[in-house]
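Engineer: Compute the structure for the input listed below.
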Amino acid sequence: RLGGAQGKQDDYIAAFGGVQHFEFRADDSVRTAPIPLSRAAREELSDHLSLFYTGITRKADGILRSQSQRTEQNIPTLERMRALAVDAREAIVHHDWPALGAVMDEGWALKRGLTDGISTAEIDGWYGRAKAAGALGGKITGAGGGGFLLLLHPPERSHQIAAALAPMARLPIRITPEGSRILFVGR
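Structural biologist: Take a look at the predicted model:
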């Protein structure tokens, strides 16, 4: 144990890589189902994604602890989020990026309401500017409150979105079938 609350999703996707559909069960087990995508489909999806570092760091355990304390009152929201995960899988399988964007947009709206601290006025402003510049949907990754903003958009809108979010840095992102790897850059 690391001594703090933490989620599972980030750890699992880092270990498995690719595009996965995870089912987190009440007995604490996790069912993993890869979403089969050809290399061309992975490239197409990657071209629709942008990742921006917000410059905001925070510890996830406070947000996750608060979210956990509100589980009972959030059950309808959590059930809708689970249904959205199935919708996202279907959109990915059919390469329906506008549908995936709509799922991400609704999912982010639901996640923001789970507890305080998941979003901030600053994050909401960035998200609004990205949407106005052409983003179809997105979310703050991890527990929320800072870190990275992941956006789905038509590839031709990437420069407009980057300009709308300047001076935030757009980081390269590619979907690969492998899990985490260590990359050495220069020596």
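
Engineer: make it CA atoms for all contacts and neighbour counts henceforth
Structural biologist: Fine.

Engineer: tell me what the longest helix anywhere in the chain is packed against?
Structural biologist: Taking DSSP state H as the criterion, the chain has its longest helix at helix 75-93. In this structure, helix 75-93 packs against helix 97-112, with contacts taken as 3 or more C-alpha pairs under 8 Å, 6 or more residues apart in numbering; DSSP states H and E.

Engineer: residues of the helix it packs on that come out buried?
Structural biologist: For helix 97-112, a neighbour-count test (16 or more other C-alpha atoms under 10 Å) marks 97-108, 111-112 as buried.

Engineer: What helix or strand is Leu150 located in?
Structural biologist: Following DSSP states H and E, one finds Leu150 within strand 148-152.

Engineer: I'd like the buried residues of helix 97-112 laid out as TSV, including distance to Gly144.
Structural biologist: Converted to TSV, the buried residues of helix 97-112 look like this (distance: C-alpha to C-alpha, whole Å):
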residue	distance to Gly144
Trp97	23
Pro98	24
Ala99	23
Leu100	20
Gly101	19
Ala102	19
Val103	18
Met104	14
Asp105	15
Glu106	15
Gly107	13
Trp108	10
Lys111	9
Arg112	8
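
Engineer: Using neighbour counts, pick out the buried residues of the longest helix of the chain.
Structural biologist: Burial within helix 75-93, assessed by neighbour count using 16+ other C-alpha under 10 Å, is assigned to 77-78, 81, 84-85, 87-89, 91-92.

Engineer: repeat for stretch 165-175
Structural biologist: Neighbour-count burial for stretch 165-175, counted by 16+ other C-alpha under 10 Å, picks out 165, 168, 170, 175.

Engineer: so the last one makes contact with Ser46?
Structural biologist: Yes - Ile175 is in contact with Ser46 according to C-alpha atoms under 8 Å; the separation is 5.8 Å.

Engineer: Could you also give me the structure for this second sequence? I'd like to compare it with the first:
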Amino acid sequence: AIEQLESSLVLFFTGQERSASEILAEHEKKSQKDDPIMIQNLHQIKEIGLETRKQLEKGNIDKLGELFQVHWETKKKRSANISYPFIDECYEVARKNGAVGGKLIGAGGGGFLMFYCNNNDKPRVIAAMQKMGLRWERFRFDFDGAKILVNT
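Structural biologist: This next block holds a predicted model:
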């Protein structure tokens, strides 16, 4: 199951970097004020996380793409700074080329996009994202913890 999951995920660097601390500070401010929309959003994200865990434990790897999609749509409602037109365009192009779902990794605003794809669609998604100027990052799951890869 781990191998199937790993082979179904593709990761891209968007080339865009934004300050995660600004986005997270906005979230914290809204949470401290008990902003009902923020609180509801956080609860929805938690439920999506619990459902993701449940589906993975059952071995329903293909549900992950659908849950990524729901997570992404929910997360974007949290702040106008989570995404921006270029990221939204990349996301839509990936979906049109076969990605089942995806999400921006981290607080938002740039960085990395991860998509879940059926293996037959993976080459199309990779080609489409590279055409958009994103860099495909090969990765593997690691269960040994952090390692120094480059020491300068």
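
Engineer: Can you calculate the TM-score here?
Structural biologist: Overlay of the two chains. TM-score (TM-score structural alignment, normalised by the length of structure 2): 0.89; 146 aligned residues with a C-alpha RMSD of 1.6 Å.

Engineer: Not counting residues beside it along the chain, what's closest to the residue nearest the centre of structure 1?
Structural biologist: The geometric centre of structure 1, computed from its C-alpha atoms, lies nearest to Thr141 (C-alpha atoms, centre = their mean), at 4.5 Å. Sequence neighbours aside, Phe148 is the residue nearest to Thr141 of structure 1 in space, at 5.6 Å (criterion: C-alpha to C-alpha, 6 or more residues apart in numbering).

Engineer: just checking, what residue in structure 2 corresponds to the one you found?
Structural biologist: Using TM-score structural alignment as the criterion, Phe148 of structure 1 maps onto Phe112 of structure 2.

Engineer: how much space between its match and Phe12 of structure 2?
Structural biologist: 5 Å (C-alpha to C-alpha, to the nearest Å).

Engineer: got it, and Asp142 of structure 2?
Structural biologist: According to C-alpha to C-alpha, Asp142 of structure 2 stands 18 Å off from Phe12 of structure 2.

Engineer: now the helices: where do they sit in structure 1?
Structural biologist: Shown for structure 1, the helices assigned by DSSP H span residues 9-16, 39-47, 60-69, 75-93, 97-112, 121-132, 158-164.

Engineer: could you dump those to a markdown table with distance to Leu183 of structure 1?
Structural biologist: Below are the helices of structure 1 laid out as a markdown table (distance: least, C-alpha to C-alpha, whole Å):
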| stretch | distance to Leu183 of structure 1 |
| --- | --- |
| helix 9-16 | 14 |
| helix 39-47 | 19 |
| helix 60-69 | 25 |
| helix 75-93 | 28 |
| helix 97-112 | 29 |
| helix 121-132 | 30 |
| helix 158-164 | 26 |
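
Engineer: Next, the contact list for the closest residue in space to Thr32 of structure 1 that isn't next to it in sequence, please.
Structural biologist: Distances taken as C-alpha to C-alpha, 6+ apart place Phe22 nearest to Thr32 of structure 1, at 4.8 Å, with adjacent residues excluded. Contact analysis of Phe22 of structure 1 by C-alpha atoms under 8 Å, 6 or more residues apart in numbering lists 30-33.

Engineer: Any idea how many residues pack against the residue nearest to Ala15 of structure 1 when sequence neighbours are not counted?
Structural biologist: By the measure of C-alpha to C-alpha, 6+ apart, the closest residue to Ala15 of structure 1 outside its immediate chain neighbours is Gly179, 4.7 Å from it. Residues near Gly179 of structure 1, counting by other C-alpha atoms under 10 Å, number 13.

Engineer: try the one 5 residues further on
Structural biologist: Burial of Phe184 of structure 1, expressed as a neighbour count using other C-alpha under 10 Å, amounts to 6.

Engineer: tell me the contacts of it?
Structural biologist: Neighbour list for Phe184 of structure 1: empty [criterion: C-alpha under 8 Å, 6+ apart].

Engineer: That one and Val103 of structure 1, how far apart?
Structural biologist: Per C-alpha to C-alpha, Phe184 of structure 1 is found 36 Å from Val103 of structure 1.

Engineer: Phe16 of structure 1 too?
Structural biologist: For Phe16 of structure 1 relative to Val103 of structure 1 (C-alpha to C-alpha), the value is 23 Å.

Engineer: And for Arg89 of structure 1?
Structural biologist: Between Arg89 of structure 1 and Val103 of structure 1 the distance is 10 Å, computed by C-alpha to C-alpha.

Engineer: Could you do Arg82 of structure 1 as well?
Structural biologist: 11 Å.

Engineer: Could you find the counterpart of Val30 of structure 1 in structure 2?
Structural biologist: So, by TM-score structural alignment, Val30 of structure 1 is left unmatched.

Engineer: Could you report the neighbour count for the closest residue in space to Val30 of structure 1 that isn't next to it in sequence?
Structural biologist: Computed as C-alpha to C-alpha, 6+ apart, the closest residue to Val30 of structure 1 that is not its neighbour in sequence is Phe24, at 4.7 Å. Using other C-alpha under 10 Å, Phe24 of structure 1 has 14 neighbouring residues.
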